[in-house]
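# model the structure of this input:
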Amino acid sequence: MTTNRLCCIKLTPKRFLYDLEQIPQVGDRIFCFLFTTNFQENISMIDSKLNNLKITCEILSSYTSVKRIFGLILACGNYMNGGSRTRGQADGFDLEVLPKIKDVKGKDNRTSLLQYVVTSYVQRYDTDLMGTDRAKLPLPDPSDIQQAGLVNFEDIEKELKKIHADFDSAEMKANRIISRSRPETLEPFRRVMTSFFDKGKQDLTEQQTNLKEFSKLFDKTCTFFCVKPKGGDKKVTPEHFFSLWLSFCSDFKDIWKKEQQALVKLRLREAEERVRKIKESKAVLPQTKAKKVGGLKDRLSRHGKMS
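Model (predicted):
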């Protein structure tokens, strides 16, 4: 390799920086391109938070599986309180009860009320699906509950306002670059930025609308479950509401998975037993000899005198 070639390689980074400096308003252009990436990441994060909260609220308030689980809990509670005229005929219960269900033990002190509820649910409503790929947890996943509890509507509102202000500032900067650029340096900057800001306005509007709608949905969900604000709070917060569900859903999932694994083993044993019986039945079948070609039985059979 020649000395001139080595010099060219060493000068490449400097040449690159030199070429960048020849682009009009290069600093502002780089800022705009970096902003597009940051904007999309921030909007995507907010969208993920709000949609997870929305889906979790919908599952808790409208899914048949949740209603069935609550029905079992209520029935068990009324049965256990059967000697009380007031507590033994309840129409519902507070969500504060949920984390305590696992602590209610059976007579043997080995099983719990939660285990009984999970087993009863599986036997009544999920027998055909349990142990198969179609089996689905009847409650929201604990990780979704946990993420929903981290949502703070006020913080998201402030974040959207800041994103909106930064968006407007970046758009003004991009328009200024476009208006001052020569034709040979105009594209693809103008095309990329115009497309980005058009879509960005739609994304911002969508998340602002989602914030209002999902906040109302959350309030309706709290009202549906008769959850009241903690002392000092004006409204029920996601942190408080979902904390009532988290340990219950987590414990329920653990027991539900064990029930599913037990059913898989049971079905495997049943399948093995069927195979064993089939093999045994074949083993006791009488052995028949094949007819000898040209023998007496073969000749009689061909003349129709022997079946």
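# okay, CA-based contacts and neighbour counts for the rest of this
Will do.
# what's the distance between Arg176 and Phe31?
From Arg176 across to Phe31, the span is 13 Å (CA to CA, to the nearest Å).
# what's the neighbour count on Leu285?
Using other CA atoms under 10 Å, the number of residues around Leu285 comes to 8.
# mind checking which helix or strand Thr119 is in?
Assigning secondary structure by DSSP states H and E places Thr119 in helix 113-125.
# list the buried residues for the helix or strand that Leu217 is a member of?
Following DSSP H and E, one finds Leu217 within helix 189-224. Buried residues in helix 189-224, counted by 16 or more other CA atoms under 10 Å: 189-190, 193, 197, 200, 203-204, 207, 210-211, 214-215, 217-219, 221-222.
# repeat for stretch 117-129
Those would be 117-119, 121-122, 126, for stretch 117-129 by 16+ other CA under 10 Å.
# show me what that stretch is in contact with.
68-69, 72-73, 130, 135, 252, 255-256, 259 (CA atoms under 8 Å, 6 or more residues apart in numbering).
# please redo it, this time with the cut-off set to 6 Å
Identification of contacts with stretch 117-129 by CA atoms under 6 Å, 6 or more residues apart in numbering yields Ala135.
# you'd agree Pro238 is up against Gln147?
No. Using CA atoms under 6 Å, Pro238 is not in contact with Gln147, being 9.7 Å away.
# sequence B follows; please return its structure for comparison with A:
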Amino acid sequence: MSLLDYIVSYYLRHLDKVKHEHVIIHITCNVLFCIVHICTLLNAGTEKSIFPLPEPQDVFLSSQVKFDDLSKDLKKMNRDLTVCEKDVLTVCTNSSHEHIHPFKEKMECFIANGDFASCLSFLSFSDLVEYFGLKPRSGEQEIVPGHVFTLWFEFCNDFKIRWKRENKVISKESMTTEKKIETRKAHANGLVRVCLHSC
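As a prediction, this is how the structure comes out:
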């Protein structure tokens, strides 16, 4: 886990407390400032200086998804996939070898992709929760995806506000530096001209 990942993890774990305790608000704002400052310094003045997180509005819309319905749909898909697997096995055992090859290979690939996709959807969420060290809210046994997206929305929103401020500061600094360089060049050219005319 990189330093930046650790800082983001700390921020996400303590975000709930931020709303209630004034001291933690100050600490967490400083942590967020450090995260944004590190990200802007890494890519300041380059083409990579784009907002590195999802748009807060997209994350908010994701938090509005009914994950219980999505979970039911995934379970139904797994049941349908199991039925499909049994049907494929029946067809393969009752068919002759000359007609079985394209069908069997394509269906095995289809079933493997379905198993992988459903397994991946569950594992990726579990890995995300574990990676950031998120804990369930009091009174809940497990972390609800909607809660994670709400945390991410608040983080992305705060991050974007700070990101814009930091980029404005960097832009002003670079413009000031460019103006100083142009002024020096103009003065240098002016001195040369004065010297040439007086000689």
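# circling back to that earlier point, which of Pro238 and Gln147 of structure 1 has more residues huddled nearby?
Between Pro238 of structure 1 and Gln147, counted using other CA under 10 Å, Pro238 has the larger neighbour count: 22 against 18.
# what's the counterpart of that one in structure 2?
Counting by TM-score structural alignment, Pro238 of structure 1 lines up with Pro145 in structure 2.
# next: Lys201 of structure 1.
Match for Lys201 of structure 1 (TM-score structural alignment): Ile111.
# look up how far Arg184 of structure 2 lies from His197 of structure 2.
Using CA to CA, His197 of structure 2 is found at 20 Å from Arg184 of structure 2.
# so between the two, which is more surrounded?
Arg184 (12 against 8).
# where along the stretch 151-300 of structure 1 do the helices fall?
153-180, 189-224, 238-283, 296-302 (DSSP state H, counting those that start in this stretch).
# for the longest one, packing partners?
Translated: helix 238-283 of structure 1. Judged by 3 or more CA pairs under 6 Å, 6 or more residues apart in numbering; DSSP states H and E, helix 238-283 of structure 1 is in contact with helix 142-149.
# count of neighbours near the closest residue to Lys104 of structure 2 other than its chain neighbours?
With CA to CA, 6 or more residues apart in numbering as the criterion, Lys104 of structure 2 has its nearest non-adjacent residue at 6.8 Å, and that residue is Cys92. A total of 16 residues lie near Cys92 of structure 2 under the criterion other CA under 10 Å.
# can you check Glu47 of structure 2 too?
Neighbours of Glu47 of structure 2 under the rule other CA under 10 Å: 7.
# that one maps to what in structure 1?
Using TM-score structural alignment, the equivalent of Glu47 of structure 2 in structure 1 is Asp133.
# tell me the SS of that match?
coil (DSSP: H, G, I helix; E, B strand; the rest coil).
# and Leu95 of structure 1, how many neighbours does it have?
Neighbours of Leu95 of structure 1 (other CA under 10 Å): 16.
# relative to Ile25 of structure 2, how far out is whatever residue of structure 2 lines up with it?
Per TM-score structural alignment, the equivalent position to Leu95 of structure 1 in structure 2 is Leu15. Using CA to CA, Leu15 of structure 2 is found at 9 Å from Ile25 of structure 2.
# burial of the residue lying closest to the match of Pro238 of structure 1 once chain neighbours are set aside, as a residue count?
Closest residue to Pro145 of structure 2 in three dimensions, ignoring its sequence neighbours and counting by CA to CA, 6+ apart: Phe67, at 6.9 Å. Residues lying near Phe67 of structure 2 (other CA under 10 Å) number 14.
# kindly report the same for the one 5 residues further on.
Counted with other CA under 10 Å, residues neighbouring Lys72 of structure 2 total 11.
# that one pairs with which position in structure 1?
So Lys72 of structure 2 corresponds to Asp155, using TM-score structural alignment.
# what sits against Ile154 of structure 2?
No Ile there; residue 154 of structure 2 is Glu. Contacts for Glu154 of structure 2 (CA under 6 Å, 6+ apart) come out as none.
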